[in-house]
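# coordinates only, sequence not included:
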């Protein structure tokens, strides 16, 4: 594979300072850089921006752009709000509970923990309306290997039928037992 890892993922934010404070205070992410220009480097278009970079752990960078001269950001009205989200991995379910308590203390509405059988997660929105998920693995390497083994067949069946394939139904039906 040529790709080594994701360098950074960038989203728009409504306010750079508010965004830094939210990610610092709720998720303990450190601001590791900021770039501001009057023109877009790649296109040279005049469009002042603030580009911030946050340490999301393990060499992962989460970035945001504040664009004060652009219309307010919106969402794709044809995509449900639960679909587009940023998911962060945490060490364990105790970490989920810690973040949930911290977020709720800051007035953030949190959904979960939700049990996905292979991981548990919580969901909430950042100040710019981006849906966030924090996930903690709760499964075994054997279960993940079994899921990986059926994934290609599931994609092929989905491509033809556009109906949920049942190759991994055992996961939610609790019929699988690791032996």
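Thanks, I have it. Being a predicted model, the structure only gives us computed values, none of them experimental.

# only C-alpha atoms from now on, for both contacts and neighbour counts.
OK.

# number of residues surrounding residue 151?
Close neighbours of residue 151, defined as other Cα atoms under 10 Å, add up to 15.

# buried residues, the helix or strand harbouring it. List them.
Assigned by DSSP states H and E, residue 151 belongs to helix 141-161. Across helix 141-161, burial judged by 16 or more other Cα atoms under 10 Å covers 147, 154, 157.

# make JSON lines out of the residues you listed and add distance to residue 24.
As requested, these are exported to JSON lines (distance: Cα to Cα, whole Å):
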{"residue": "147", "distance to residue 24": "35"}
{"residue": "154", "distance to residue 24": "39"}
{"residue": "157", "distance to residue 24": "43"}
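
# just those residues now: which is nearest residue 89?
When these are compared for distance to residue 89 (Cα to Cα), residue 147 wins out at 18.8 Å.

# thinking again about what came up before, going by distance to residue 63, which of the buried residues of helix 141-161 wins?
Out of the buried residues of helix 141-161, the member with the shortest distance to residue 63 (by Cα to Cα) is residue 147, at 31.3 Å.

# okay, now the one to match up with it:
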């Protein structure tokens, strides 16, 4: 049987500041903290989940050995079009149902002092781009004519 997912349950993102990540994803983006606990079987490591919708979560893992050394083009793209080595995450794009919802989120993000670019019309979708804590490149998109 082949894999046929109905979505991505969660993305797990490494962090050196789980508090900052949770505050950004709850205050700026409006998510809800659903779980925060010691990661099972990994000494000194926190694991937290923020619910973005009933079937979409972002998770953060703060390990005591995590480094805060971000290198553009090596560990982080720096923007949604920046180069990175193969196998690394370029950016995270989250989907919303409508342009009105995208615009409302743009206003919410900007009202909290975060620079947001867009919406940009790509033809197949419209996107909003902004940076999260620790150099995380984020996108919110609507439309799915891929």
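Ah, there it is. Note that the structure is a prediction, hence the values are computed from the model and not measured.

# got a TM-score for the two of them?
Aligned and superposed, the two chains score 0.78 in TM-score terms (TM-score structural alignment, normalised by the length of the second structure); 134 aligned residues with a Cα RMSD of 2.3 Å.

# hmm, back to that, which parts of the helix or strand that the helix holding residue 151 of the first structure is followed by are buried?
Using DSSP H and E, the helix or strand that follows helix 141-161 of the first structure in sequence is helix 169-173. Within helix 169-173 of the first structure, the residues that count as buried by 16+ other Cα under 10 Å are residue 171.

# next one: stretch 107-124 of the second structure
So for stretch 107-124 of the second structure, counting by 16+ other Cα under 10 Å, buried means 108, 109, 116, 118, 119.

# any chance of those residues in JSON lines, plus distance to residue 143 of the second structure?
Shown next, in JSON lines, are those (distance: Cα to Cα, whole Å):
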{"residue": "108", "distance to residue 143 of the second structure": "20"}
{"residue": "109", "distance to residue 143 of the second structure": "20"}
{"residue": "116", "distance to residue 143 of the second structure": "19"}
{"residue": "118", "distance to residue 143 of the second structure": "14"}
{"residue": "119", "distance to residue 143 of the second structure": "12"}
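
# and these, which is closest to residue 36 of the second structure?
Nearest to residue 36 of the second structure out of those is residue 109 (Cα to Cα; 24.1 Å).

# helix/strand/coil for the counterpart of residue 99 of the first structure in the second structure?
Under the alignment (TM-score structural alignment), residue 99 of the first structure pairs with residue 105 in the second structure. Secondary structure state of residue 105 of the second structure, per DSSP: H, G, I helix; E, B strand; the rest coil, is helix.

# and the gap between residue 105 of the second structure and residue 139 of the second structure?
11 Å (Cα to Cα, to the nearest Å).

# what's the answer for residue 106 of the second structure, then?
Distance of residue 106 of the second structure to residue 139 of the second structure, computed by Cα to Cα: 11 Å.

# equivalent analysis for residue 68 of the second structure, please.
22 Å.

# residue 30 of the second structure too?
Taken as Cα to Cα, the span from residue 30 of the second structure to residue 139 of the second structure is 15 Å.

# more neighbours: the two, which one.
residue 139 (21 against 16).

# which one in the first structure is aligned with the more buried one?
Matched by TM-score structural alignment, residue 139 of the second structure corresponds to residue 133 in the first structure.

# does its match belong to a helix or a strand, and which?
Counting by DSSP H and E, the element that carries residue 133 of the first structure is strand 131-137.

# the residue nearest in space to the middle of the first structure: which element?
By Cα atoms, centre = their mean, the first structure has its centre lying nearest to residue 86, at 1.4 Å. Per DSSP H and E: residue 86 of the first structure is located in strand 85-89.

# how much does that strand stray from the second structure?
Compared with the second structure after fitting, strand 85-89 of the first structure has a mean deviation of 0.6 Å; criterion: mean Cα distance after the TM-score superposition for the first structure.
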